[in-house]
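# missing the sequence, but the structure's below:
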């Protein structure tokens, strides 16, 4: 099952085992079961602390349990083959069950152990989903460190009937105690926040106690990470407050235009950025949603950012890098059928529509790339573009037009996503030339129509925004408010690209450095002068 390179890699990892582990397989007579048996036998042969048996009694076959030999409660189950994007998740499950400590804050482990109650998780993933490993690994961690938590991680392609019966139309999909719990990428801290009602209040108290920063970055994408690295290297006390470290890059599959990096994937790049940030004394506050910006009334004072949990952060200089999000169609049915046939990530959810009919709305590069990817998986793709012609690069258009199972419709205004109350069953569009309303029967709709800057929270801040909601900046990444800078997709800088965001974040950091050294902190000077006068 495992090739030579994978065996060598896994042998190295298994050298970190501290305790024996057991692999308990429940195997059927199908091809996937045969591959699962071969996988478990390969793993067991690589290290004496690993044993494999095939007398499992799980309800799903093929499936297998990974458990600590001395403590069967430290366990997690996989149904289907956790290969592809999930191979790393499999490795971590083996190591954690075998006593190797996870690279997670001790506070998180303590919070997992302190959860009271019975939590039985089922989670569905696809092997092409780059968002799924974070959820798989989070639930694995929780199941191994809390005996009251169980987790079964299910490869949807191996259990299609089950996926259909539970109406799973987007991954990652999490069920708790038999009921839908969450959809989409989640880190362990996000799952814990949903289970632990006091988690938000604890974090708010912790944040409120922090001293002011010299530089605070709001947003944790490529621009924010780059800015933080630069200001930290200047010796400034730096903080990052991010709603989701990594931002939109986490939802990006193939990245082939980052100079010096021939190919990478979004989650991998984010992990590298996170590791680089961790090399410096940077205070990263993840899962923090900014709610208001309160600029200082005097140069050299502290700007303030108020968070949704009630806490506030202050800094002499602030760099805004809150990025952008996928633009929605804003038509009836879109919200109703989100994760029920309406999707935004073809890489994650495309495999769930194998052999079915889907539409892609959007004729730019993102839309055409999505249509090409989906055409290799689904039965038929209809690309719908509002304009009279596609806007994607010619090389992409040529590729798309060469595919036999693709229709292209231009001059089409999408007016409604339709459904049967449970899932999508079609899309209605208006022909912009004839005004005729046309309905297309479909199983899924993938929306790829551009980005919206995340600036709603800045509307009353006095910060200048463009008519598109972007933060207006100058050539030094400065805004109309002294000491406040901005970078990346949230700004008026054209061409929303990762490499540009990194450069702009670095530029904003250097501008913040220049601002701070040229503007003495007025309040501190006054306080020092007062103390000097009193001592005299």
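Looks like it came in fine. What you see is a predicted model, and the numbers here were worked out from it, not measured in a lab. Residues are numbered from 1 along each chain as shown.
# for the rest of this, base every contact and every neighbour count on C-alpha atoms.
Will do.
# got a list of contacts for the helix or strand harbouring residue 503?
Using DSSP states H and E, residue 503 sits within helix 498-518. Here helix 498-518 makes contact (C-alpha atoms under 8 Å, 6 or more residues apart in numbering) with 215, 222-228, 230-231, 234, 249, 258-259, 300, 316-319, 321, 476-478, 483-489.
# of those residues, buried ones?
Among those, those buried by neighbour count (16 or more other C-alpha atoms under 10 Å) are 215, 222-228, 230-231, 249, 300, 316-319, 321, 476-478, 483-489.
# take this one as well and set it beside the first:
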């Protein structure tokens, strides 16, 4: 099952297992059971502290397996074969069940241990989803730490009957005690904030008591991380306020144009950014959304939580989000057939009909990827021609199960009350209306800057981007901006990092000049 190189690498990790663990495999006579058993046999052969038990008579999902510490009762189970993006989840589960300490803040670990009540979590994933592992790993760790918590990772492509019964059309989808708990990327801190009702209030009070910062960075993506690092290296008091550290990079699959790194993935880069920032004395305030900016000698940033922070200078790096179609039915069927990540949710539409909205690079790439999984792809482009690179267009048009419709304005998402069953579009050449029967819609029409909270405070372009000069200065003294939220062209990771660094240097220059003593008259 595992090749020699992977075995050697896995064996090095498994030497860190401190306590004996037992893997119990629930099997039937299917090919997937045999494939899973081969994987588990390879795993067990790499450490004397790991034993494997086969079971065919239990009532568990098949194929699935449980990882348990000998002499303890832990609720970590994988229903499916955790390869692809989930292979790391398997490795971490083995280590943590085996007593290897997790790299998580002690405060968060203690909060998990203190959780009361019974919590049975089920997470439906796809092996191609780059957002799923963080959710799986967080819930697995919670099950290791707290005996009242159980967690099962479920491969939606393998257990299609459950996916259909629960009408799951987007992953990760997390159920708690049989009820939908959440969808989309979620980390340990976010899960705890939902389970511990008083946590948000305690965090708001803690934030409100902080002394003013020299530089406060609003946003935790590449631009924000670079700004924080450059500011902290100047030895000034630096804080980062982030709705989710990593920003939109967390939703990016393959990154192959980050100079000096041939290939990486968004979540890996986001984790590296956070680790780099944490290596300096930077106060990171995660899961916090800015509500308003109040200019002044000390600039105030008001938060949705009710807390207020002050700083001598502020760098805004709030990035952008997926642009929505804003048509009837889109919000009603979001997560019920309307999706924005083809890599994550594509496998859930295996053998079905889908549409991709948008004919730029992202839309055409999505259509190409989906064509290998679904029955048919209909790509709709508003313009009279596709805007993607020529090489992508040639590939797309060579696929037999793709239909391209140009001059098409999507006008409605249709459904049966539970899930999408079609869309309607208007032909812009003659005004006629057409309906397309399908089961999924993937929206790929660009980005919107996250600047709504700044309206009326800093100058924004007609597109809602923050207007900045060559130094990153906004229209408000002491307030700088960087990255995808600004008017700087070309929304790229490497450009955002450079802009964040520049904004931090400009903020430091502003602080020096604003605190310099007045010239003494002769």
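It's in. All of these numbers come straight from a predicted model, not from anything done at the bench.
# on that earlier part again, could you list the buried residues of the helix holding residue 503 of the first structure?
Result for helix 498-518 of the first structure [16+ other C-alpha under 10 Å]: buried residues 498-513, 515-516.
# among the buried ones among the contacts of helix 498-518 of the first structure, which are located in strands?
Using DSSP state E, the subset of these located in strands is 215, 316, 317, 318, 319, 484, 485, 486.
# farthest-separated two in these?
316 and 486 (14.4 Å; C-alpha to C-alpha).
# counting contacts, what elements does the helix or strand containing residue 10 of the second structure pack onto?
In this assignment (DSSP H and E), residue 10 of the second structure forms part of helix 4-14. Contact here means 3 or more C-alpha pairs under 8 Å, 6 or more residues apart in numbering; DSSP states H and E; on that basis helix 4-14 of the second structure packs against helix 87-97.
# next SSE after the helix it packs on?
Next along from helix 87-97 of the second structure, by DSSP H and E: helix 106-114.
# what about that following helix, how far off from the first structure?
Helix 106-114 of the second structure, aligned to the first structure and superposed, deviates on average by 0.9 Å (mean C-alpha distance after the TM-score superposition for the first structure).
# need the contact partners of that helix.
Contacts of helix 106-114 of the second structure (C-alpha under 8 Å, 6+ apart): 142, 145, 146, 188, 189, 192.
# and that helix, what's buried?
109, 112, 113.
# the second structure: matching residues for stretch 184-201 of the first structure?
Mapped onto the second structure using TM-score structural alignment, stretch 184-201 of the first structure covers residues 184-201.
# quick check: buried residues in the helix or strand harbouring residue 292 of the second structure?
Assigned by DSSP H and E, residue 292 of the second structure falls within strand 290-294. Across strand 290-294 of the second structure, burial judged by 16+ other C-alpha under 10 Å covers 290, 291, 292, 293.
# next structured bit after that strand?
From strand 290-294 of the second structure, the next helix or strand downstream (DSSP H and E) is strand 299-303.
# got the angle for that next one vs strand 290-294?
Here strand 299-303 of the second structure runs at an angle of 160 degrees relative to strand 290-294 (axes from the mean of the first three to the mean of the last three C-alpha atoms, to 10 degrees).
# which residues in the second structure form helices?
Along the second structure, the stretches classed as helices by DSSP state H are 4-14, 31-44, 87-97, 106-114, 132-145, 160-165, 188-195, 199-208, 222-232, 266-278, 342-345, 361-371, 390-397, 493-515.
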